[in-house]
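1. any chance you could fold what I've pasted below:
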Amino acid sequence: MTVLEGFAGAGGLSEGARMIGLAPTLGYEINTDACRTARAAGHARVQADVRALDPARLADAEGWISGPPCPTYAASGKRTGRTDYATILAAVPRLADTRHPRRTLDRVAAEVADPRTALVLQTLDLALDAPNLRWLVAEQVPAVAGIWQEFAAELAACHRWDACTVLTLRADDFGAATRRTRVFLIATRDGAPDLTGLPYRARWDCNRFGPGPTDRPFNPLTPFPLTSMAAALGWPPGVRVNTRGNRRTPGGNEFPADRPALSLTGNGARTWYRTDLGPVAGRLTDRQAGRLQTFPPGYPWHGSRSSRFQRIADAVPPVMAAAVLGAVTRRPWQSAVWQRLAEVYGHTRPATPHIRPCLDMPSTPQLDLFTLPTLAEGRAA
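-> Next up, the predicted model:
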C-alpha cells in the first residue's frame, strides 16, 4: 500500500480516495465498529493504535492521510483541547527538533487534560519521519486551524516540504446535504497542488520558496448544486427537524429541512426526528444520516445505534474528501463528485456549468487591514 490512513474511521476519506481512483488505502483504526464498517465496505483496515506505528519503517508510503479525533476541540465537546491549545502549539517545534519523538509525544499527552488532545501531533510525527512521503492530507474541526498552520510552517521552513496550505471547506459547497465544516492541512513535496475549483472558505499558504505565510481571499463560488436535507431524503417541503427534544436553548431546538442539515454529531443526530411524524416514526435512521454525508445508501454501518451515529458523525463527507485528495494528487475529481451526487441524491450534471454562490458567504471579499491606505495616504490621494 502506498497510501496510509491514520485514525481512518469508518471510511469517509477512504471513500473519497476510491472515488477518484487513488490506490487502495490502508487504514489504521482502533475502534472495532469503525473497522467492521470499513471492511464491510471494502476498505482495508488494521485495528491498531496509530501511536504504535514506527514512521521510519513506512518506506513504501507515498501518501499520508490523517483524521485525528476531534471531541476535545469541537464546539459540541468539552473543549479541553482549546484550554490546552498553547501546550500543543509549543510541542510542535519540540517534536520537530527531537531525536526521541515517542518521549515527546508521551510527555505532551501527560501534560494535557485529555490525552486525545495530543493525538493531532501524530500527524506531524509521521510527516517528519516517514522516509518517502510525497504528500499528506489531514483534517480536523475549524478550531484546529492554528495548529495546522504551525505544522505547515514547520514543514515548509525546516523539512523540505514545497507547499503547505490550510483550507477551510464546507460540505454543502460540494453538494452534500449537510453544512459540516472541516479544516484541512495539505502538504506536498513535488511542487504545489492544483487547488483550482475548490470552493474554500478560508485559505492560508506557507511555501518553502517564495513569500512568507499568506492569507488568500475566499473562493465564494461552487459548481455544485445546493441540496436540502428534505430533497436528499425524499421528504416533502415544510418539514422541520427537532434536535433536542423538549429542551430549549437560545438557538432553538428545531431547524427547517428545506436547507442543508446542521453538522451531524454523534450524540446529537441520533435523537433528531421529523416533527410531523413524532420522535418514534420520524426518528432519523443511520442510513439517512449517512446519506446526508454523501455515503452510498447501502453503506454497511456496524455497531449499536449510538456507535453507528458516532461513526457517521466522525467521518469526512466523501465528496469533500474526493475533492481534496484529487487536488493534492492532481487527479480529476469533479466528475467523481458529480457521480456520487447522482448516486446518492439523483442530481444530474448540467451540460453547461452552473456556478452558484456558496451559502452564507459574504458577497464581497473580506478586507485586509494591512493593505488599506493610511489616513495620510488617503488625504494625499
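2. please count neighbours and contacts with C-alpha atoms only from this point.
-> OK.
3. pretty sure residue 169 belongs to a helix, no?
-> No: assigned with DSSP: H, G, I helix; E, B strand; the rest coil, residue 169 falls outside any helix and is strand.
4. I'd say it and residue 183 touch.
-> Yes: assessed by Cα atoms under 8 Å, residue 169 is found in contact with residue 183 at 6.3 Å.
5. what is whichever strand or helix holds residue 17 packed up against?
-> Per DSSP states H and E, residue 17 falls inside helix 12-19. Here helix 12-19 touches helix 318-329, going by 3 or more Cα pairs under 8 Å, 6 or more residues apart in numbering; DSSP states H and E.
6. run the chain-centre distance for the helix it packs on.
-> 10 Å (Cα atoms, centre = their mean, to the nearest Å).
7. and the angle from that helix to helix 12-19?
-> Here the directions of helix 318-329 and helix 12-19 differ by 60 degrees (axes from the mean of the first three to the mean of the last three Cα atoms, to 10 degrees).
8. could you identify the helix or strand that succeeds helix 318-329?
-> Helix 318-329 is succeeded, C-terminally, by helix 334-345 (DSSP H and E).
9. residues of that following helix that come out buried?
-> Buried residues in helix 334-345, counted by 16 or more other Cα atoms under 10 Å: 334, 336-341, 344-345.
10. also stretch 78-97?
-> 79-82, 84-85, 87-89, 91-92, 95-96.
11. got the contact list for that stretch?
-> 71-73, 101, 104-105, 108, 111-114, 117-118, 121, 124-125, 128, 143, 147, 150-151, 154 (Cα atoms under 8 Å, 6 or more residues apart in numbering).
12. report the buried members of the residues you listed.
-> Buried residues within the contacts of stretch 78-97, defined by neighbour count using 16+ other Cα under 10 Å: 71-73, 101, 104-105, 108, 112, 114, 117-118, 121, 124-125, 128, 143, 147, 150-151, 154.
13. in helices only, show me those residues.
-> The helices, defined by DSSP state H, take in 101, 104-105, 108, 121, 124-125, 128, 147, 150-151, 154 from those.
14. could you also give me the structure for this next sequence, so I can compare it with the first?
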Amino acid sequence: MRAVELFAGAGGLAMGVSLAGFKSLAVVEWDKWACDTVRENQRRGYPLVNGWPLHEGDVRDTDWSAIPRDIELLAGGPPCQPFSMGGKHKAHDDKRDMFPATVQIVRTLRPKTFIVENVKGLTRSSFANYFEYIKLQLEFPEVPRRAHESWFDHLMRLQTEKTSGRMHETGLTYNVTATLVNAADYGVPQKRERVFIIGTRSDLGIDWHFPEATHSEDALIHAQWVTGEYWDRHKVAKRDRPLPPKKLLRRIQALTLKKPTALPWRTVRDAIADLPDPRTRVASTIRDHKFQDGAKVYPGHTGSPLDQPAKTIKAGDHGVPGGENMMVLPDGKVRYFTARETARIQTFPDGYVFHGSWTETMRQLGNAVPVALGRIVASSVAQALVESELRRLDAQQSQKSKKAAA
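-> Sure thing, here's the model as predicted:
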C-alpha cells in the first residue's frame, strides 16, 4: 500500500505509517533540521527510513505530478501552533495554518484514506466554527473556497452542500471522523491529547472505527496500590515506595474488588528504567543522552512524576519551553529529560538518532507524533483498506458467478 507523508518533521507519524505496512512515495518537510535528522538516519542505514523519498520544502510548492492518484493513504500533522494552548491562537488568521494546503493536496491526489493529526486546542469552543470548517473542507475537497470569499461564507456554503447531499452522489467526498485521543490510553508513556481526523473515500465503502484503548489509569492504580506489581517489577523496596495519594483512596478501594481488564498506563519509569543516570560517565556512551542543567520549578511548571505517564512533551518556539519537559526525581528535585529519554517517551526506537543541538532536538521531539500511536492508527486504516478490497473482490467474483450461471 502506498502513502504520502506531509509535514513529516522528524518522522514520528511517517515511521508509524511505515510500521503499519505502507510504502512511502513522498515524505515532505520544510524544516532543515528535521530533514537533517531523517537524512542522518538514512546515511546510517536505519531501515524504517532508508527508502524514504525525502522532499525538503513547502508542501504548497511540491510537484505532485509524479505521485499516482488513488494512493492508499495521505498522512500528516499540519503545524499546530495556530491552535496550540500555548500559542497565539490565531487559527485561520495564522500564516502557519496549513489545513487549506492539506485540503488542496487531498483534492489533487484523491487518496483512498487520510490521517490528519493536530493539537487538542483545535477542539476549543473558540475554534468550534473553524474546526467544523476544517472537517467540511476535508469531506468536500472539490468545493474549494472562491476568490474573495471569506472562510465563514465558505463554511456556510459547505454546510448547504452537506445538507443537500448532492456531492456524495456525484463528486469526490470523504467520510470524516474526528477523535480526541490520549496517547497514554494506547501504551505511550505520556499524557498527550491529540485530535485525529480520519477520512475514508465515500465511493469505497470503507468501514473504519478508531482503535479501542488498550491501557488505562485504573490498571496502573491497581498495579501500584492494590497488587504492588508495579513496584516489584521495578525492584523498588517497600520502604522506598510512596504512600498512595489521598485523592485515590476511594478508587483504590473500588479496584480491590474488580481488576481492570486493560493494561496499565506506561510511566516515565517504565520508559527510561534501563537508561543510566545522564550525570554518570557511562551515559556519555549513549547517543542523545547528555545531561542538561538549569531545570527549575515555577507555578504551572512542575515536571513529570516518575511513576506516572509524562506530561505532554512540548516543543516551544526555540526548543525547550522553560519549566517543561523535565522529570521529578524521587527526592523531589527536578532535571530536564535528555533527548534520548524524551525520544523514549515519544516511542522513537533507540536506534533512531537526532540532528542538531539539544534544544533543536527537543523541538523536533515536541512536534512529533508518538511512533507507537502513529502505528496503531495507521494499522487500523490499513486493516480497513484490506477488508474493503476483499469485499470488492468478493462482490466482483459473485457477479462473475451469477453471469456464468445465467
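15. thinking again about what came up before, mean per-residue distance, the helix holding residue 17 of the first structure to the second structure?
-> Compared with the second structure after the fit, helix 12-19 of the first structure shows a mean deviation of 1.2 Å (mean Cα distance after the TM-score superposition for the first structure).
16. how close does residue 170 of the first structure get to residue 94 of the first structure?
-> 32 Å (Cα to Cα, to the nearest Å).
17. same question, residue 179 of the first structure
-> For residue 179 of the first structure relative to residue 94 of the first structure (Cα to Cα), the value is 36 Å.
18. tell me how many other residues surround residue 190 of the first structure.
-> By other Cα atoms under 10 Å, the residues close to residue 190 of the first structure number 11.
19. repeat for residue 24 of the first structure
-> Quick note: residue 24 of the first structure (other Cα under 10 Å) scores 17 neighbours.
20. do residue 263 of the second structure as well
-> Residue 263 of the second structure has 18 nearby residues by other Cα under 10 Å.
21. OK, contacts around it?
-> 214-216, 219-220.
22. just the buried ones from the residues you listed, in PyMOL syntax?
-> Buried members of those can be picked out in PyMOL with the line below, counting by 16+ other Cα under 10 Å:
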select buried, resi 215+216+219+220
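23. cross the contacts of residue 263 of the second structure against strands and list the overlap.
-> 215-216 (DSSP state E).
24. would you turn the contacts of residue 263 of the second structure into JSON lines with distance to residue 2 of the second structure?
-> Output for these, formatted as JSON lines (distance: Cα to Cα, whole Å):
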{"residue": "214", "distance to residue 2 of the second structure": "27"}
{"residue": "215", "distance to residue 2 of the second structure": "30"}
{"residue": "216", "distance to residue 2 of the second structure": "33"}
{"residue": "219", "distance to residue 2 of the second structure": "37"}
{"residue": "220", "distance to residue 2 of the second structure": "38"}
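25. tell me which of the contacts of residue 263 of the second structure is nearest to residue 161 of the second structure?
-> Nearest to residue 161 of the second structure among the contacts of residue 263 of the second structure: residue 214, at 38.0 Å, using Cα to Cα.
26. wait, that closest one touches residue 261, no?
-> No: Residue 214 of the second structure is beyond contact range of residue 261, at 9.0 Å (criterion: Cα under 8 Å).
27. can you pull out the helices in the second structure?
-> Counting by DSSP H, the helices of the second structure are 12-19, 32-43, 99-109, 128-139, 151-164, 167-170, 217-221, 229-233, 249-255, 268-272, 339-345, 358-367, 371-405.
28. near the alignment partner in the second structure of residue 286 of the first structure, how many other residues are there?
-> Taking TM-score structural alignment, residue 286 of the first structure has residue 339 as its aligned residue in the second structure. Residues lying near residue 339 of the second structure (other Cα under 10 Å) number 26.
29. over to residue 130 of the first structure?
-> Based on other Cα under 10 Å, the number of other residues close to residue 130 of the first structure is 20.
30. residue 399 of the second structure too?
-> Number of residues near residue 399 of the second structure (other Cα under 10 Å) recorded here: 12.
31. against residue 30 of the second structure, how distant is it?
-> 48 Å.
32. what's the answer for residue 84 of the second structure, then?
-> As judged by Cα to Cα, residue 84 of the second structure and residue 30 of the second structure stand 20 Å apart.
33. next: residue 354 of the second structure.
-> Using Cα to Cα, residue 354 of the second structure is found at 16 Å from residue 30 of the second structure.
34. more neighbours, these two?
-> Remark: of residue 354 of the second structure and residue 30, residue 354 carries more neighbours, 25 against 16, as counted by other Cα under 10 Å.
35. run through the residues that contact the alignment partner in the first structure of that one.
-> Alignment note (TM-score structural alignment): residue 354 of the second structure maps to residue 301 of the first structure. Counting by Cα under 8 Å, 6+ apart, residue 301 of the first structure touches 37, 286-287, 308.
36. got a quick PyMOL command for the buried subset of those?
-> Remark: buried members of these, expressed as a PyMOL selection using 16+ other Cα under 10 Å:
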select buried, resi 37+286+287+308
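37. of the contacts of residue 301 of the first structure, which stay in contact in the second structure?
-> Contacts conserved in the second structure for the contacts of residue 301 of the first structure, counting by both residues aligned by TM-score structural alignment, their matches' Cα atoms under 8 Å: 37, 308.
38. let me have the contacts of residue 301 of the first structure in JSON lines, adding distance to residue 270 of the first structure as columns.
-> What follows is those, written out as JSON lines (distance: Cα to Cα, whole Å):
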{"residue": "37", "distance to residue 270 of the first structure": "18"}
{"residue": "286", "distance to residue 270 of the first structure": "8"}
{"residue": "287", "distance to residue 270 of the first structure": "11"}
{"residue": "308", "distance to residue 270 of the first structure": "9"}
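39. much appreciated, bye for now.
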